[in-house]
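In: I'd like to go over a predicted model; first the sequence, then the structure.
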Amino acid sequence: MKDNYCVIMGGGIGSRFWPFSRESYPKQFLDFFGTGRSLLQMTFDRFNKIIPTENIYIVSNEKYASLIKQQLPELKDEQILMEPTRRNTAPCIAYAAYHIYACNPNANIVVAPSDHLILKEDQFLKDVNKALDFVKENKALVTLGIKPSRPETGYGYIQSSDSMLGEFTKVKTFTEKPNLELAKVFYESGEFFWNSGLFVWNVGTILEAFHKFLPDITTRFDLGKTKFNTEEEKVFIHENFPYCPNISIDYGVMEKADNVYMLCVDFGWADLGTWGSLFDLAEKDKDNNAALKSQTLFYEANDNIVALENPKKLAVIQGLKDCIIADSGNVLLICKKGDEQRIKQFVADVQLKFGKEYN
């Protein structure tokens, strides 16, 4: 257990959850379900059941340092790895891997986003432990694949092969978010699984892959590898991290490596990336309306999701169908659920016209 580590990626803005998720207070710090714990805290609590507290790291943008310390006071400063700028998941994971290698070159690491919902937690922890044991014995990069329940265009897909190592299937291909026709083909084939964005590997194996496929990152980090896990690390990262390429771990490593394996899992997974994903999970009334912690009356309205930041505010909705109604701070958003991919553009347009006050 002392060789098992967890890296939680918590630096995103979550702009698709605007106006609740803002650049100053993104979705991972919000309590969407009224449990008293934010998405980040729920993720930490989940892994802390199988990973020692001192082996859990958060990688995030440096502007969120105080929020992380406030929500997770049990973490030491050196467990909060601060990025000076956003550079996607590959540089984020490389930074964590170099830091952890300096602490423990035998480390086995599970990497997880901070915004996932897991309904069957006991099964989830069994699967993570199974993957940690596997990468300890095998030079494999493991991803957890979710059996699809529908043709979904919002997730990436992993194609399985016939080659197996125990319960782990060798991965044939990765495919980014497909159109609906292709998603239907994937769903019906039985060969494709949703890419959960949860990864497990030994630190030596992932660093070897970084050296092979992303030398733009490792060449720079190798120059300062003796500085990791020292007082000099923050200065080195501040000076070098911004020069890393802006690339995801999927594009940069997983799609190119030939030692990628998938564990097929079913633990009630949901990626809370959009209002639509939250709508799918929420309780609904007889007309399929969802009101999140909100006092709401519906008239001739169906298939809507309503979220009000102020618990004392009442929403009366009449005649709307299939809409997102979200009121937070100085912004009210009303848009069609089917057009929620345009929210990022709405945010960009708002900033262009009104400045950063509403972002």
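Out: Right, received. Where do you want to start?
In: rest of the way, CA atoms for contacts and neighbours
Out: Fine.
In: ok, and what's touching the strand or helix carrying Val200?
Out: Secondary structure assignment for Val200, by DSSP states H and E: strand 192-202. Applying CA atoms under 8 Å, 6 or more residues apart in numbering, the contact partners of strand 192-202 are 106-113, 128, 131-132, 135-136, 139-148, 155-160, 186, 264, 269, 271.
In: and it, how far out from the chain's middle?
Out: In terms of CA atoms, centre = their mean, to the nearest Å, the centre of strand 192-202 is found 11 Å from the chain centre.
In: just checking the distance from the next helix-or-strand element following that strand to the centre of its chain.
Out: Using DSSP H and E, the helix or strand that follows strand 192-202 towards the C-terminus is helix 203-213. Remark: helix 203-213 is offset 21 Å from the chain centroid, using CA atoms, centre = their mean.
In: also this one, for the comparison:
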Amino acid sequence: MKIVIMAGGKGSRLWPRSVDEKPKQFLALTSEETMLQTTYRRLAGVMPSEKLYVVTAATYRPLVFEQLPELEGNRIITEPVQRDTGPCVALSALHFLREGDDEALVMMPSDQHVPNIVALFEALAKAESVADAAGAILTLGIVPARAETNYGYIVASESETLEGARKVVSFVEKPPLEVAQQLVSRSDVYWNGGIIVWKPSTIAQAMKEHQPDLWHRLELAGGHPEKVYGDLPKLSVDYAILEKARNLYTIPFRYEWEDLGSWSSLERVKEEDADSDGNIVQGAVHAFESTRNIIFAEGRRAIVIGAEDLIIVSTAEGLLICHKSKEPYLKAIVQQVEKKEGGVG
């Protein structure tokens, strides 16, 4: 199988550290390596590197080369502009189909924390065998570790299976806490990890059935997707295909997993690095009588006194002061502020 690492997102939930010019996948947030470098090199440790590809927006292509100089140019699939994961998956499938290559593809984000890479590879290999044998679409269903309101959920059948993979019954989008608490108490519910395994021909068939206009326009563009890509709809692959597909199954994954898309997710990964008061700090930070904060200072020192449960981030791009309980609103507020400032400009 081949793995296509998706590295084209913006990462607004990690503002002001993650910005349009250099979003989260190109930042060193949990170690000395960036998230893209960590994902690529962990995978290269369990499979041939020539089987690893990266799909990213044209504007980020130089960053990919800078951070992964070992990556050959023909293993970077370039989106002319950002158009969400639906068009991204279609473009990737066409890339391989034009080469007569129908080997199973793993489409996975670049910004996930999966320390047990061997267990991940074994789960992907199992999904690959089902995708090859049955022409099915496979997802990795993450066994929930807590009631999480920032993730989507997969409801799977406990009786209808295909070679050990469970049939997907429905999706639940980012539920309120009460609903999330009910979901995680069930044995048939998983987090939607956003990792999908399928053959390019299966993607083509699903696109023709559920998104025929999008697929037809990309096909007609041939080797020049820039002619049409900017006019394609911004659709997630979940909405474009997965929620409509009838041949969708999930492979349960019971190991540590974290989507590094928010400040609270970084806190969970770096929990062992907290000081005696439970603060996660990075940079020239001095915290006094302060507990359970996430504090990041870039380029200048920060002094924090008497703060509790805050996210405090200072960069050249801006300053964020946010109570942890309000973090779910950060992405929408950043978009609202950027829209307002753009309108003024």
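Out: Looks like it came in fine. For clarity, every value in this text was computed on a predicted model and none was experimentally measured.
In: tm score of chain vs chain?
Out: Here the superposed chains carry a TM-score of 0.93, computed using TM-score structural alignment, normalised by the length of the second structure; 340 aligned residues with a CA RMSD of 1.8 Å.
In: before we move on, the earlier item: quick one: buried residues of the strand holding Val200 of the first structure?
Out: 192-202 (16 or more other CA atoms under 10 Å).
In: show me where the stretch 201-345 of the second structure has its strands.
Out: 248-253, 258-259, 280-282, 285-288, 294-297, 302-305, 310-314, 319-323 (DSSP state E, counting those that start in this stretch).
In: I'd like to know which elements the first one is packed against.
Out: So that's strand 248-253 of the second structure. helix 117-134, strand 137-142, strand 153-162, strand 165-172 (3 or more CA pairs under 8 Å, 6 or more residues apart in numbering; DSSP states H and E).
In: what stretch of the first structure does it fall on?
Out: On the first structure, the counterpart of strand 248-253 of the second structure by TM-score structural alignment is residues 260-265.
In: so what touches the matching stretch?
Out: The contact list for stretch 260-265 of the first structure, computed with CA under 8 Å, 6+ apart, reads 127, 131, 140-147, 160, 167-171, 193, 254.
In: quick check: the gap between the most centrally placed residue in the first structure and Pro73 of the first structure.
Out: Nearest to the mean C-alpha position of the first structure, by CA atoms, centre = their mean, lies Pro113 at 2.8 Å. According to CA to CA, to the nearest Å, Pro113 of the first structure stands 19 Å off from Pro73 of the first structure.
In: quick one: map Ile76 of the second structure onto the first structure.
Out: Counting by TM-score structural alignment, Ile76 of the second structure corresponds to Ile80 in the first structure.
In: to clarify, my last question referred to Leu43 of the second structure.
Out: Aligned by TM-score structural alignment, Leu43 of the second structure pairs with Phe47 of the first structure.
In: my guess is its match contacts Tyr5, does it?
Out: No - applying CA atoms under 8 Å, one finds Phe47 of the first structure not in contact with Tyr5, separated by 9.4 Å.
In: make sure Gln82 of the second structure is actually in contact with Ala57.
Out: Yes - applying CA under 8 Å, one finds Gln82 of the second structure in contact with Ala57, separated by 5.8 Å.
In: find the residues that touch each one of these two.
Out: Listed as contacting both Gln82 of the second structure and Ala57 by CA under 8 Å, 6+ apart are Gly8.
In: which residue comes closest to the residue mapped onto Val200 of the first structure from the second structure once chain neighbours are left out?
Out: Under the alignment (TM-score structural alignment), Val200 of the first structure maps onto Val197 of the second structure. Leaving aside its chain neighbours, Val197 of the second structure sits nearest to Val106 (4.4 Å; criterion: CA to CA, 6 or more residues apart in numbering).
In: good, we can wrap up now.
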